[in-house]
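J.: got a structure for you, letters missing:
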């Protein structure tokens, strides 16, 4: 089975790199910035979704929907609680 290395596949690899980078950041950083963490995850999910639209895998597409929803929830929570930790 040969899988073409077309532009949707390259976009998907970039998305995978974003999600791996976000997980590494979460694991290795002494203190994380929620905007960096969740934005990177959201970008990764978006890029993988683009790839999955062209090379459909429904299970992975559903996973990316929830990954993006969780990242958006994290961004909204970070924005709503901004500045409250400083007091």
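T.: Structure received. Every value quoted in this text rests on a predicted model; they were computed, and no experiment measured them.
J.: From now on I want contacts and neighbour counts done on CA atoms only, so please keep to that.
T.: Noted.
J.: Show me what whatever helix or strand residue 72 lives in is packed against.
T.: Following DSSP states H and E, the helix or strand that holds residue 72 is helix 58-80. If you count contacts as 3 or more CA pairs under 8 Å, 6 or more residues apart in numbering; DSSP states H and E, helix 58-80 packs onto helix 34-54.
J.: Okay, one more to line up with it:
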């Protein structure tokens, strides 16, 4: 059963990471932060019960930071906002005004 829980948590974190790297999900979006919060939270709880202290530190801190960011987005954001769309306004000086580009940033 432990392995299923670990795989489930890992899959959530990896889905967020993979979609962010492909430019399909912004690292500040609700979806990304929710996947990271839940996935790393599950892994942190599993590490606690397994007395895996290094893993607990990594996943616990990751989950706390993701949760704080998620709360911030939820308090500031609204449905359809940039933070929820997975896209961020383009910053290319040569791009016509109003164009969008994928928000690809190195993330976990």
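T.: Cool, got the structure. If you're wondering where the values come from, they're calculated on a predicted model, not measured in any experiment.
J.: In structure 2, what range does the helix holding residue 72 of structure 1 match?
T.: Alignment of helix 58-80 of structure 1 against structure 2: residues 53-75, by TM-score structural alignment.
J.: what angle separates the helix holding residue 72 of structure 1 from helix 34-54?
T.: 160 degrees (axes from the mean of the first three to the mean of the last three CA atoms, to 10 degrees).
J.: Helix 58-80 of structure 1 vs structure 2, mean deviation?
T.: By mean CA distance after the TM-score superposition for structure 1, the fitted helix 58-80 of structure 1 averages 1.0 Å away from its aligned residues in structure 2.
J.: residues of that helix that come out buried?
T.: Across helix 58-80 of structure 1, burial judged by 16 or more other CA atoms under 10 Å covers 61, 64, 67, 68, 71, 72, 74, 75.
J.: of all those residues, which comes closest to residue 19 of structure 1?
T.: Residue 19 of structure 1 lies nearest to residue 67 out of the buried residues of helix 58-80 of structure 1, by CA to CA, at 9.7 Å.
J.: Sounds good, over and out.
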